[in-house]
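[1] Have a look at this prediction, sequence included:
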Amino acid sequence: MNQPSITADKNILERSRNHRNPRTARAVRETRDRLQSSKLQNPKFSGELLSSYLRTASISTLVMPLLVVLSTGFGLILFDEQRLIGWAAITLAAYAIQALLVKRASSGQPSQRDIASRERYLIAVHAVTGVCWGAFAYTECLQCTMNYYVFYKGVVLLIAIAATAMSSFALRRLPLLFFAVPLCILYLAGSSLMDTIEMSVLALLISACALFLFVSNRLFGLQLELLSIQSEKDWLIAELETAKSMSDEARRRAEEANLAKSRFLASMSHELRTPLNAILGFSEVMRNEVLGPMENETYKEYASDIFRSGDHLLHLINEILDLSRIEAGRYHLKEDLVNLVELVSECIHMVDIKARNKDIAITRQFERVLPKVWLDEKSMRQVVINLLSNAVKFTPNGGAITLKVGWTAGGGQYVSVTDNGPGIPEEEIPIVLSAFGQGSIAIKSAEQGTGLGLPIVQAILAEHGGQFVLKSRLRHGTEATAILPRNRVQVDTPSIKTPDTDKIRRRKFA
């Protein structure tokens, strides 16, 4: 026995352990915890919401100062309101502080405690900017005779409200603080002279606040839903990665175990056949009475039973070893040019006696002229004998078998065996083609085989680069076709015609 090979197989199996990628497992655990917790109180969502806010706030810190500068410029040009300069300086300073805080909050990977603290000081700085906009709402134009300044303040505040609502919806409390402070100040500032124009502007701003609060809340909810969907997608991807990792590991272990089994069976050929050949030899000597007659007929029958049982066991071992050698990659073809029609004709003679005993007629339909093909003659003979033996086995007494040899549509050659036996149910064909698989009809029959004939046929044809096709209809019969590819057919190269030297010489000197 090949001890180093078995030891190597054992080492392979020992190294094959079911493992999961730790990063994948950790991602699955974190995502599952995130989905099982509340959306609003989920710390992972809080961090992602803060990151979303910081991305939009970095743009807002550039847009809002521009709005402050433009508002101040228009106020100076249209109304000559000098107090807006001081307001603009204070407001720009507040937005500068906000920009620094946003930049600081964007750096690094914050912990849960850092996320809460950053949210607090961002809310505080928004409250400061809200107070600045409230101061803008508080300003009055003393030299203005009409209420144009009221419209001007209303438009500016409306733009500021819209910009802030769209940029800070990821933190739902910020717009509420920002909107409430300037509106309250505007209401208090205009309470002494609350005319129709101011009431209209105040009503417009309150309506705009309500609308943008509703829109920001909806956007906040959509953001949470998107984060939840993203988490579910991450969870599914992590689960798929884990399942794929486990599946790959299980498949690898199964392949290694199957390879170890095939190597073991292939290496047991000598150990199994040697004692069995001795059993067959001695039983045949006893059955044929080579060393003298056996007085007891019972012993002679026992010797015949031993020989038949040993011969059946040898046939079974040969089939198992053939399949094991193919699976282990130790099945090497000895290719030669063979005439397929002659090979099939020889195989018919080997099953002809059994077919006559069952009164089965074998019809031949062979192509007249077929070139030789490159194949392993012994293996192909085994293929044809297996197909013929199965056909004879399952064809009833008085049945018929049709044997065809010819060209395929692709230029290859094929051998087809068709019987009119009971057939195979369509759902059992994959079972029949698997190792040790037997259909329901084969199990019920008196002549049960090993279930290795067709898998061996399929494997041998695969080694030749060919194909095995099995078609059957219940109670109508079965057709088994072995197909050899075109590249195995011998190509007859036409002979090169040499020109007549005398004719060339005559043309030359003419």
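    Thanks, I have the structure now.

[2] hey, let's count contacts and neighbours off CA atoms from now on
    Fine.

[3] can you pull the contacts of the residue nearest the centre of the chain?
    Central residue of the chain (CA atoms, centre = their mean): Lys244, 7.9 Å from the mean position. Contacts of Lys244 were listed using CA atoms under 8 Å, 6 or more residues apart in numbering, and none were found.

[4] you'd agree it is in a strand?
    No. Using DSSP: H, G, I helix; E, B strand; the rest coil, the secondary structure at Lys244 is helix, not a strand.

[5] And here is the other one:
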Amino acid sequence: MGELTAQIVQQGRGPALQGAVQRRKLAKEMRSAREKLTSSVGLERSYEYELVRLFAQYHSGSSILLLVFATVIALVSSLWVPIGQTTSWLCIAVVVIGTMLLLAQRFLATPAEEVRLAEWRRRFILLELITGLTWGLAVQTLAHVEAGTNGFALFVVLMVTAVTTSLSATIPLAVYLGLAPLAAIALSIAANQRDFDAIMLLAMTSSAILFFVILANRLYSSALSTIQSRSEKDAMFAELEQAKANSDEARRRAEEANLAKSRFLATMSHELRTPLNAILGFSEVMQNEVFGTHATPAYKDYSADIHASGQHLLTLINEILDLSRIEAGRYELKEEAVQLAHIVADCRHMLALKAKAKNQTFREFLDPSLPRLWADERAVRQIVLNILSNAVKFTPQGGEITIKVGWTSSGGQYVSVKDTGPGIPEEEIPVVMSSFGRGSLAIKTAEQGSGLGLPIVKGLIDLHGGGFQLRSKPREGTEVIVTFPAARVIDALPAVDVERRKKTQAA
């Protein structure tokens, strides 16, 4: 079984992501090829069904207009043709149009999975041929009455050709068979004509029929392209929905894992702190020789090492718990008015002995006149201590650390700590900002640490709505800047003039 990495969980996929994608693609191609082989027109079933459905939908929606058109032709033809003959033709046209309407509605009412496409295509093609013969009958009747009716007959041919092309373009064979009787009648009329103007009119009619045939092919290609594009879009939406479902499932699992981690840390923190307090207490008693001098002097050094190791482990546990609460959104700020410059000065004083042991010097540029901030004092102290302790750790013997506290350009306040340490390569900055991350130069030159200092600083400053910047280059040192927004600065109110207030009240 493959390893479930964090990247795979983040993507919401299984371990065999590429293989699953390739298998789905291959299965889709095989299904498409199988449908094309079994199709009567060489298309996938879904595409063929959509084309036939469009044919039925167009004919179902235009039946009334076709009936009106047939009625108008019958009325106009009655000027030259006996009324009984035109009435008979109109009845035939009504039956044919009504049959097409019933078939189209029946097809649209049938579920897609139950439709036999080949059979329905044959039905529609045959009925379209019958419709073309019906229209051709009317044109043939008009053409044989007298020469003066040829113009109206050719007009009917053009109108029927346009209607057939627009309604039946999604089944090209239906267009060809529907226009074949009209084209044959137009050619027969041309063969019996000797007048040049009539021959030119018939030639233009024939050209128009050819144009509509080409137009029908274009409409078919356009409809097929539209259906294919819509199918690809639907497939893409399905992929996106599946990816979203996978992502939601991965997020749910991550949340469950995070909750389990928080519960584990909450439980283990108590289980670890209890024996650690005993270790720290007893090791401190042994280190200070409260109950008498050790028989062996080395025991005092051992107890000091035990106490230092326990203290380090307790600090690490506290940092892990702080970061866990920040990531889970459960770190509650206890806000109050604090003086940023004073907190920085206190933290610098706490690290003074450690810096002095490495012969490091501090350069301070603190503005004591800064107004107070509305912030969590413990969190601010932890922010400053973390970045100052990092500077002390990474600055070599005899190095210099510069501390600045002042105003930001937007009216907030900032703390800047710059050291003269080894620096961090640009590509390693994301690593340093991750939990337990350490740069390569830092590992070689600095003291060991948990790698949680900067992530905790980033999390705490984000809770205050501030900003965090890390600027560093190899062998040029590192500068960390944290900023607090102007909204957290407490503006000082002007002093109350007591004497003037008394005079105002007396007046």
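    Arrived safely. None of these values were measured; they are calculated from a predicted model.

[6] for the helix or strand hosting Glu30 of structure 1, packing partners?
    Glu30 of structure 1 is part of helix 22-36, with elements assigned from DSSP states H and E. Under the contact definition 3 or more CA pairs under 8 Å, 6 or more residues apart in numbering; DSSP states H and E, helix 22-36 of structure 1 sits against helix 196-267.

[7] Which residue ranges of the stretch 401-510 of structure 1 form strands?
    Under the criterion DSSP state E, counting those that start in this stretch, strands of the stretch 401-510 of structure 1 are mapped to 413-419, 467-473, 477-484.

[8] what comes up buried for stretch 277-286 of structure 2?
    279-280, 283-286 (16 or more other CA atoms under 10 Å).

[9] just how off-centre is that stretch within its chain?
    55 Å (CA atoms, centre = their mean, to the nearest Å).

[10] do stretch 79-94 of structure 2 as well
    For stretch 79-94 of structure 2, the distance to the chain centre is 64 Å (CA atoms, centre = their mean).

[11] how about that stretch: buried residues?
    Those buried within stretch 79-94 of structure 2 under the rule 16+ other CA under 10 Å are 81, 86, 89-90, 93-94.

[12] Out of these, which comes closest to Val9 of structure 2?
    Using CA to CA, Val94 is the member of the buried residues of stretch 79-94 of structure 2 that sits closest to Val9 of structure 2, with 65.1 Å.

[13] corresponding residue for the closest one in structure 1?
    Applying TM-score structural alignment, one finds that Val94 of structure 2 aligns to Leu92 in structure 1.

[14] these two touch, right, that match and Leu70?
    No. Using CA atoms under 8 Å, Leu92 of structure 1 is not in contact with Leu70, being 12.0 Å away.

[15] which one of the strands of the stretch 401-510 of structure 1 lies closest to Asp352 of structure 1?
    Closest among these, once you apply CA to CA, is strand 413-419, at 14.3 Å.

[16] now the angle from the closest one to strand 477-484?
    170 degrees (axes from the mean of the first three to the mean of the last three CA atoms, to 10 degrees).

[17] And strand 413-419 of structure 1, what does it pack against?
    helix 377-394, strand 400-407, strand 477-484.

[18] among these, which is the most enclosed?
    Neighbour counts (mean count of other CA atoms under 10 Å) averaged over each of those peak at strand 477-484, with a mean of 22.

[19] and the gap between the nearest residue to Gln382 of structure 2 once chain neighbours are set aside and Gly467 of structure 2?
    Nearest residue to Gln382 of structure 2, sequence neighbours excluded (CA to CA, 6 or more residues apart in numbering): Val457, at 7.6 Å. Here the criterion is CA to CA, to the nearest Å. By it, Val457 of structure 2 lies 10 Å from Gly467 of structure 2.

[20] Please consider this matter closed, and thank you.
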